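# got a predicted structure here, sequence first:
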Amino acid sequence: MGNQTESIAKQGGRLVICLRPITLGLWIGFVGTLFAGQLAAQGKLSDLSKTAQARVVKIYGAGGLAGLEAYQSGFLVSPEGHVATSWSYVLDVDPIVVLDDGRRFESKIVGFEPALELAVLKIEASELPFFTVNKQSGIQWGDPVLAVSNLFGIAAGNEPASVMQGTVASITDLDARRGTYKTPYRGQVLILDLIANNPGAAGGALVDAQGELVGMLGKELRDAATGVWLNYAIPSDALRGAIGDIIAGRKSSVVDTSKPMLDRGKSHSPKSLGLVLIPDVLEATPAYVDDVLADSAAMRAGIRPDDLVLLVDGRRVENQRSLRELMRRIDRRDEVEITVQRDTEIVPLMLRP
């Protein structure tokens, strides 16, 4: 952007991008001076960076279409190996988690919250350094922050995660309408004056001058109309409840095997609810809706073609096979709660037979 920097403010309920000329040296000097003052009582900036880096992990999973990267970032939220990260196509397979010291672990997805673009993974480890997710972060406009992530996949082993420093440029509501910033998240975000949307940065940690977690770095978002990139983080206090519910087992992606498989004539199925899915030709074909049968529970609930089924009764739908297995455990006389992704919206629906 040359000798310009972005500031984003909310005016009349809309995000407004303002370009203000400023020399790069002056800006770096200003941010550095601000950090120096804030960190004087806490010790060296390098110590703060190392502490945060020890709590950030590298995540490797599935690649996306058109050569999209197969890696992203996450951060530890418990000493027992729970990792918070951004929900994305990278998690279409059980990913590999690499710790700051280079140790590699296979992980399992224990739960996710699509509306927050949040997923929680679990690795088999203990006594790990972790971030406490506080009720209130206390972060304010103009506060200095560090963004810690595996941007560009540079840190493949025991190399430390990358650290960028900057400030919170604005705190505002994100309205990611179709044709602008595409994300299902609807809520408050921290707008950052650092480049936090590079490949691999999503799911990284945003920390304040005391080393406390204040947010999770968001995905790469670009306004289709203006071409402007948005650098943002979801505040940690918005994530706290969902992270706690997932770790406690109140929201889980694991099939509840305590419920027995019912006979096909007694259980639900996609067809019994009026769902016609796309052809199941792959080992892990996504549960996309191809058509909806007339006068069916699915039609009455408002399911549409091209909807992607994400959850059934709060359980994650990994593919069409898992969808059928989940429905085999639900009595055909019972209603079914289904959550779908429709374009960039997350839509919960209740299907009543």
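Arrived safely. Residues are numbered from 1 along each chain as shown.
# make it CA atoms for all contacts and neighbour counts henceforth
Will do.
# pretty sure K251 contacts D245?
Yes: taking contacts as CA atoms under 8 Å, K251 lies within contact range of D245: 5.6 Å.
# who has more neighbours, those two?
K251 (20 against 14; other CA atoms under 10 Å).
# so what's that one up against?
111-112, 242, 245, 314-315 (CA atoms under 8 Å, 6 or more residues apart in numbering).
# output these in TSV; the columns should cover distance to V133 and secondary structure.
Formatted as TSV, these follow (distance: CA to CA, whole Å; DSSP: H, G, I helix; E, B strand; the rest coil):
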residue	distance to V133	secondary structure
G111	17	strand
F112	16	strand
A242	11	helix
D245	13	helix
G314	23	coil
R315	24	strand
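# neighbour-wise, which of those leads?
F112 (28 neighbours).
# pretty sure that one sits against S88.
No: judged on CA under 8 Å, F112 makes no contact with S88 at a distance of 10.4 Å.
# returning to that earlier point: now the two most distant members of the contacts of K251.
Using CA to CA, the contacts of K251 span at most 14.2 Å, a distance reached by A242 and R315.
# next up, a second structure to put side by side with the first:
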Amino acid sequence: MYPSKKIILLTLIVFFYVTLISHGKEKNNLFSKVFNESEAKCVKVYGGTLGTEHGYAAGMIISPDGHIITALGMFLSSKKLRVVLNTGDVFYAKVIRRDRALQVALLKIAFKTPNYFNLKNSVVAKPSEWALAIGNPFKVADGKEKLSLNLGVVTMITKLEVKRRAQDVIYNAEAILIDSITGNPGSQGGALVTINGNVLGMIGKVLEYKGTNTRINYAVPGKLLQDFFDGKIKKANNKLTVYIGIQLFSISGRKAPAFIDRVDIGSPAFLSGLKKDDLIVSIGDIKIATCLDYDKAIKELSKGVKVQVLIRRKDNFYKLSLVPSEIKIEEEEEDEDFD
């Protein structure tokens, strides 16, 4: 059964209408005021790239002191992580905190941001209500160019069982599913708001549904983002790390490259195929440049959840799947904040 000409025409009109809004060509319409106000509280985030990993995302300003929330990704490991405000001003950013369960990260820039989303005022999404998704798919906007707007409908609020390529991704929390195309590189970290401008949540990273191997358009609810910002989720999960069974060659200090010095026989690392003298390049979405990076990445893993490890062995690169085992207790260090 094919859609009628009326449905096709209506779809094209809505698409064209929303495109005009996002490019500022239509000033007096239903969504332009909400879009302009919300877009001013969003940012573009640029970091490093590795292989097929995209080095960019969107972000939401969530405090007057330069705090920004975005989606997890390897680009956050860049030493030159940058945030671009809607004015075109560029600032270096620091990663303050990560949460693998929600796939989110908290950044901070050394700049006052009086125009921000107050997550305490976020509202609970309701199925069938309209939602505006603001992001930067495929990095179409640069500098002070406006981000893109997608108009969609909330379909349901549910828990997800998702994966990212061959790697399972933990998401043991509620998610807002949206009938809107947001599962594209660059959209993640953007804002999801109601047509009245109330915050619903943050657009999630590109994920796939295990059942159909299709990408999911979803957002992390505002209440969970607020809990993460307040440190409540981190406090519930701290002091946990896992065992994978390798020891790094760190005689030169923890800032040395993460070369493997020893692999425990029968350990998860041994079973995955890791070997002595392998150089660890990344673990999951986290780029590993030093032994310190490795230490932090291990604390993001969870028992029994498969993760991909990218290594360099002589002149070749290999991706290996590893499943961490028993949990050990260890104090967790939080990333340093700005003064």
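Sure thing, it's come through. Since the model is a prediction, treat every value here as computed from it, not as a measurement.
# and the TM-score between these chains?
Once superposed, the chains reach a TM-score of 0.68 (TM-score structural alignment, normalised by the length of the second structure), with 286 aligned residues with a CA RMSD of 4.5 Å.
# tell me how many other residues crowd the counterpart of A62 of the first structure in the second structure.
In the second structure, the residue equivalent to A62 of the first structure is G48, according to TM-score structural alignment. Other residues near G48 of the second structure come to 19 when the count uses other CA under 10 Å.
# check contacts around G48 of the second structure.
Neighbouring residues of G48 of the second structure by CA under 8 Å, 6+ apart: 54-56, 74-78, 80-81.
# select only the buried ones of those residues in ChimeraX?
Buried members of the contacts of G48 of the second structure, defined by 16 or more other CA atoms under 10 Å, are picked up in ChimeraX with:
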select :54,55,56,74,75,76,77,78,81
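# what about N36 of the second structure, how many neighbours?
17.
# can you find the partner of it in the first structure?
Here N36 of the second structure is matched to K50 in the first structure, going by TM-score structural alignment.
# pretty sure Y288 of the first structure is touching L310, no?
No: counting by CA under 8 Å, Y288 of the first structure stays clear of L310, with 9.4 Å between them.
# rewinding a little: confirm that the match of N36 of the second structure sits in a strand.
No: read with DSSP: H, G, I helix; E, B strand; the rest coil, K50 of the first structure is helix and lies in no strand.
# buried ones in the longest helix seen in the second structure?
Counting residues, the longest helix in the second structure under DSSP state H turns out to be helix 5-22. Along helix 5-22 of the second structure, these residues count as buried under the neighbour rule (16+ other CA under 10 Å): 17-19, 21-22.
# go on, stretch 233-242 of the second structure?
Here stretch 233-242 of the second structure shows 233-234, 240-242 as buried, counting by 16+ other CA under 10 Å.
# save these as TSV, and put in distance to F111 of the second structure too.
Below are those laid out as TSV (distance: CA to CA, whole Å):
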residue	distance to F111 of the second structure
I233	26
K234	25
L240	33
T241	34
V242	37
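# just the ones of these in strands?
If you go by DSSP state E, these have 240-242 in strands.
# nearest residue to the middle of the second structure?
Nearest residue to the geometric centre of the second structure (CA atoms, centre = their mean): A71, 1.6 Å.
# tell me if I'm right that that one and L207 touch.
No: when contacts are counted by CA under 8 Å, A71 of the second structure is not listed as touching L207 (11.5 Å).
# stretch 144-152 of the second structure: end-to-end distance?
End-to-end distance for stretch 144-152 of the second structure: 25 Å, by CA to CA, to the nearest Å.
# what do we get in the first structure for P221 of the second structure?
In the first structure, P221 of the second structure lands on P235 (TM-score structural alignment).
# quick check: longest strand of the first structure.
Ranked by residue count and defined by DSSP E, the top strand of the first structure is strand 162-175.
# identify all contacting residues around that strand.
Residues contacting strand 162-175 of the first structure (CA under 8 Å, 6+ apart): 7-10, 15, 31, 49, 53, 140-151, 155, 181, 185-195.
# same check, this time on stretch 11-26 of the first structure
For stretch 11-26 of the first structure, contacts defined as CA under 8 Å, 6+ apart pick out 3-10, 174.
# let's see it at 6 Å
3-9 (CA atoms under 6 Å, 6 or more residues apart in numbering).
# nearest to D306 of the first structure among those residues?
D306 of the first structure lies nearest to I8 out of the contacts of stretch 11-26 of the first structure, by CA to CA, at 34.1 Å.
# can you tell me how far that closest one sits from I22 of the first structure?
15 Å.
# show me where the second structure has its helices.
With helices called from DSSP H, the second structure shows them at 5-22, 32-39, 222-230, 232-237, 268-272, 291-298.
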